[in-house]
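# with the sequence up front, the predicted model follows.
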Amino acid sequence: MRPNVLARTLVGITAVAGLATGSLATAGTGFAASAPAPETVSAQSPSLLTTQNFGLTSAEAKNVQRWLAEYWNYTDGIDGQLGTNSWKAFQRCLKTYWGYTGAIDGDPGTNTIKALQRLLKDSYGYTGAIDGDAGSGTRAAFKRFAAS
């Protein structure tokens, strides 16, 4: 009888070890198959989502907004955030003097940046290409514009 007890004990231990190993092996895949996290909806207003200061500090952006208010019919607050209405006013300037041909929509996209680069090349030390990319050269010249 003893050999039978020993055999059953070994079979039992092997079964327990196999179950434990199988549980550990599938533990990682249980996490991989979990449901994706739900998307969150932003509670920010659209004007905050379109703010684009292109490297300007809040104080520098306020200088730009004061200039826009004085010359280009900017009527929103002087808050240091170049949002849709700031860019609409800037686009009016760029359309009048710097070859901007797009809509006055407040979106500082490629065409707006190209016209801004022409302004910055004329008087604020921008030496790069008129490519619509607000890279480091454009940002540095925009800072000089904001400080003037």
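Yep, that arrived.
# please count neighbours and contacts with C-alpha atoms only from this point.
OK.
# who's in contact with the most centrally placed residue in the chain?
For the chain, the residue sitting closest to the mean C-alpha position, by CA atoms, centre = their mean, is Leu49 at 9.0 Å. With contact taken as CA atoms under 8 Å, 6 or more residues apart in numbering, Leu49 is in contact with no other residue.
# another structure for you, compare them:
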Amino acid sequence: MRSKMARNTLVTVTALTALSAGGLVTAGTAGADQQRQQTVAVTESVAPLAVVNLGLSTQQAKNVQCFLKNGGWGYSGAIDGQLGTNSWKAMQNRLSSGYGYPSNQIDGIVGPNTVKALQRLLADKWGYTGAIDGIAGPATQAAFKRYANGQAPYC
């Protein structure tokens, strides 16, 4: 009887150990699934860099990028016609040279200060006659298109 009881105990312990191990395996898999879901969630929440072409066509934006790259304004990215953060950092660098953009605020974000400085540049040589108000309205965009077309020789 003692050996039967020992055998039953051994079987029970073995069964419990197997179940526990199976539970741990499942828990490990569930943990891996949860980690994978967290990784996916993090990956999906990362937004692409903002592209702000201010009404320019892809070709016009490429002209601006060529000017910024070949004119020595610090642009080293692709000539892809997408004015993203690096394009605008280079443009802000250009605008800090005589158009009132603060050189200590170069961040690649197209905010009111960037637009005001751009409007000053456009008023200087590209036919912009509107207010220097930091709003990229139709007159600013039309002058920016003239400016972009004028940069074609840099490509």
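Done, it's in. Because the structure is predicted, anything quoted here is derived from the model rather than measured.
# beyond the lengthiest helix in structure 2, next helix or strand please.
Using DSSP state H to define each element, structure 2 has its longest helix at helix 2-45. Counting by DSSP states H and E, the next helix or strand C-terminal to helix 2-45 of structure 2 is helix 58-70.
# packing partners for that next one?
Using 3 or more CA pairs under 8 Å, 6 or more residues apart in numbering; DSSP states H and E as the contact test, the elements touching helix 58-70 of structure 2 are helix 85-95, helix 138-150.
# most packed of those helices?
Of these, the one with the most neighbours on average (mean count of other CA atoms under 10 Å) is helix 85-95, at a mean of 24.
# that helix vs structure 1, average distance?
Superposing on structure 1 places helix 85-95 of structure 2 at an average distance of 0.3 Å from its equivalents, by mean CA distance after the TM-score superposition for structure 1.
# what angle do helix 58-70 and that helix make with each other?
If you take axes from the mean of the first three to the mean of the last three CA atoms, to 10 degrees, helix 85-95 of structure 2 sits at 60 degrees to helix 58-70.
# hmm, back to that, adding distance to Pro112 of structure 2, write the helices and strands packed on helix 58-70 of structure 2 out as a markdown table.
Rendered in a markdown table, the data for those read as follows (distance: least, CA to CA, whole Å):
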| stretch | distance to Pro112 of structure 2 |
| --- | --- |
| helix 85-95 | 12 |
| helix 138-150 | 12 |
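# tell me which of those helices lies nearest to Ala117 of structure 2.
Ranking the helices and strands packed on helix 58-70 of structure 2 by their distance to Ala117 of structure 2 (criterion: CA to CA) puts helix 85-95 first, at 5.9 Å.
# what's the next helix or strand after the closest one in contact with?
Remark: after helix 85-95 of structure 2, the chain's next helix or strand is helix 112-125, criterion DSSP H and E. Residues outside helix 112-125 of structure 2 that contact it (CA under 8 Å, 6+ apart): 92, 95-96, 99-101, 128-129, 132-136, 140, 143-144, 147.
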